[in-house]
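Chemist: Structure, please.
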Amino acid sequence: MYTGELATCNVSAVSLPTKERITDQHEHVQLHESNNVMDYLYEVDSTVAKANLLGNLAGKTGFEGSLIQSSNRRTLLTSNMLCKSAFLRMHLVKEVCDFNVNIIHKTLKRFDAKKVTLRFEIKTRDYWCFRKRLEADLKGDKHFYLFKVGDKAVITELLKHVFG
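Modeler: Next up, the predicted model:
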C-alpha cells in the first residue's frame, strides 16, 4: 500500500503477467444489466469485480455492451464488439438455447464437439456426471464452454490470440 506522494489512486488491480492496470482514476462507465446475450461473452477477472472496478474497466477499454451476470464466483459481460483486455476472457457465442441436457447435447454434436467445460455454478459432486452426459457420443474435435444465463444455455468457443 502506498501513501502520500507515492499513492496514485485509491483502488487498482493489476493483471499478471501482462501488467495491465485498471484504477479508480480511469473513466467510469455505468454498465446496464441485460439477459440478452450478444455475439461475444466475456468472463471478467475476479480481481476487477472484487475491487469494484468493473465500470472503470469498461471506461478504459471503451466497452460497449451489457452486464449479464454478477455473482461471487463469476461476472459475465456481453457485446457485439470484440474488446481487448487482459482482464477479460473472450468467448465467441455459438448458440443460445434452452437449458436442457438433450438440446445442449444435440447442439454440441452439430458443432462437431469433443469436450465441453461447464462455466456455471454446479455442485462439485455433480460436475463430472453432468459433463459426461453432455459429452456422451461426441465424436468431434472441438472444445466448447457452457454457461447458464437465467434459464438459457450459452455455448461458446474460447477466443485465443485474437489480437496477436
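Chemist: CA atoms for contacts and neighbours, from now on please.
Modeler: OK.
Chemist: What segments of this protein are helices?
Modeler: With DSSP state H as the criterion, the chain has helices at 46-50, 54-61, 101-110, 124-135.
Chemist: Pull out the buried positions in the second one.
Modeler: Buried positions in helix 54-61, judged by neighbour count with 16 or more other CA atoms under 10 Å: L54, G55, N56, L57, A58, G59, K60.
Chemist: I figured the third one hits A13, correct?
Modeler: No. Taking contact to mean CA atoms under 8 Å, the distance of 10.7 Å between N56 and A13 leaves them out of contact.
Chemist: Now the common contact residues for the two.
Modeler: I22, T23 (CA atoms under 8 Å, 6 or more residues apart in numbering).
Chemist: wait, V149 sits on Q69?
Modeler: Yes. Between V149 and Q69 there is a contact under CA under 8 Å: 7.1 Å.
Chemist: Please generate a structure for the following sequence too, so the two can be compared:
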Amino acid sequence: MFKLKVAEPPEEINNIFYRYTQNGTMNIDELYNFLVHFQGEESDDATLRHAQAVFHSLRHLNIFQRRGLHFDAFFRYLFGDLNGPLNDQVHQDMNAPLAHYFLYTGHNSYLTGNQLSSESSTAPIIKALKKGVRVIELDLWPNSREDDVEVRHGGYEI
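Modeler: Below is the predicted model:
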C-alpha cells in the first residue's frame, strides 16, 4: 500500500504516542483508546479485535516489547497495511447496476455547441438534467454592482 520513508518520525507522532501511553509502551487498552478517541473508530468489540490484531501482527518484530508497542512499532503500525487509508473489504451493497456507482456530471453543460464559438443557454442544462446528470457546472461572476452574481460563460449571460 503506502510506504513511508523518513529518517525519523515527526514530532507530532511522538506527542500522540506519549499522550496515549502511561509508561512509554502502548498496551492493548491504550491502543484501543487511541483508535477510539484519536482515530474516531467505533467504541465496540470490532475495534478491540482490531487492537488485538495489531499486537498479534507486530509480535514477531524486534521492536515489539513484551508488554506492548514501543514507539517504533506504533509508528510502523500507523503507516502499515493494518492502518491503511482505504477499507479493503467491501462494506456496501454492490448488487446494483454498475451505472449506479458513478456520478454522472456535465462539463460546460450550459453551452449549445463547442466551447470556443457556441452560445450559452439554459436548454442544454435542462436536457442534461433530463438525461440524469446530477452535477451541473456553472460559471458565477459578480454583477456590475457586486451585490449579486450572474451565470456567465465568455461574454454571454445564461
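Chemist: Overlay the chains and give the TM-score.
Modeler: Scored against TM-score structural alignment, normalised by the length of the second structure, the superposed chains reach a TM-score of 0.22; 55 aligned residues with a CA RMSD of 4.6 Å.
Chemist: returning to what we had before: so which of the helices of the first structure is nearest L158 of the first structure?
Modeler: When these are compared by CA to CA, helix 101-110 sits nearest L158 of the first structure, at 14.6 Å.
Chemist: What is the longest strand seen in the first structure packed up against?
Modeler: If you go by DSSP state E, the first structure has its longest strand at strand 88-98. Here strand 88-98 of the first structure touches strand 40-44, helix 101-110, strand 152-158, going by 3 or more CA pairs under 8 Å, 6 or more residues apart in numbering; DSSP states H and E.
Chemist: Could you rerun that using 6 Å?
Modeler: strand 40-44, strand 152-158 (3 or more CA pairs under 6 Å, 6 or more residues apart in numbering; DSSP states H and E).
Chemist: Pick the most buried one from these.
Modeler: Neighbour counts (mean count of other CA atoms under 10 Å) averaged over each of these peak at strand 40-44, with a mean of 22.
Chemist: can you give me the angle that one makes with strand 152-158?
Modeler: Calculated by axes from the mean of the first three to the mean of the last three CA atoms, to 10 degrees, strand 40-44 of the first structure forms an angle of 80 degrees with strand 152-158.
Chemist: Show me what the longest strand of the first structure is in contact with.
Modeler: Strand 88-98 of the first structure is contacted from outside by 39-44, 152-159, using CA atoms under 6 Å, 6 or more residues apart in numbering.
Chemist: Quick check: chain neighbours aside, which residue is closest to K115 of the first structure?
Modeler: With CA to CA, 6 or more residues apart in numbering as the criterion, K115 of the first structure has its nearest non-adjacent residue at 4.7 Å, and that residue is H143.
Chemist: pretty sure the one you found is touching T117, no?
Modeler: No. The pair H143 of the first structure / T117 is not scored as a contact, 7.7 Å apart, by CA atoms under 6 Å.
Chemist: List the buried residues for the biggest helix by length in the second structure?
Modeler: The longest helix of the second structure (DSSP H) is helix 45-58. For helix 45-58 of the second structure, a neighbour-count test (16+ other CA under 10 Å) marks T47, L48, H50, A51, Q52, V54, F55, L58 as buried.
Chemist: So which of the residues you listed is the closest to I126 of the second structure?
Modeler: Of the buried residues of helix 45-58 of the second structure, the one sitting nearest to I126 of the second structure (CA to CA) turns out to be T47, at 47.6 Å.
Chemist: ok, now how distant is that closest one from N14 of the second structure?
Modeler: 22 Å (CA to CA, to the nearest Å).
Chemist: I28 of the second structure now?
Modeler: With CA to CA as the criterion, I28 of the second structure and N14 of the second structure are 18 Å apart.
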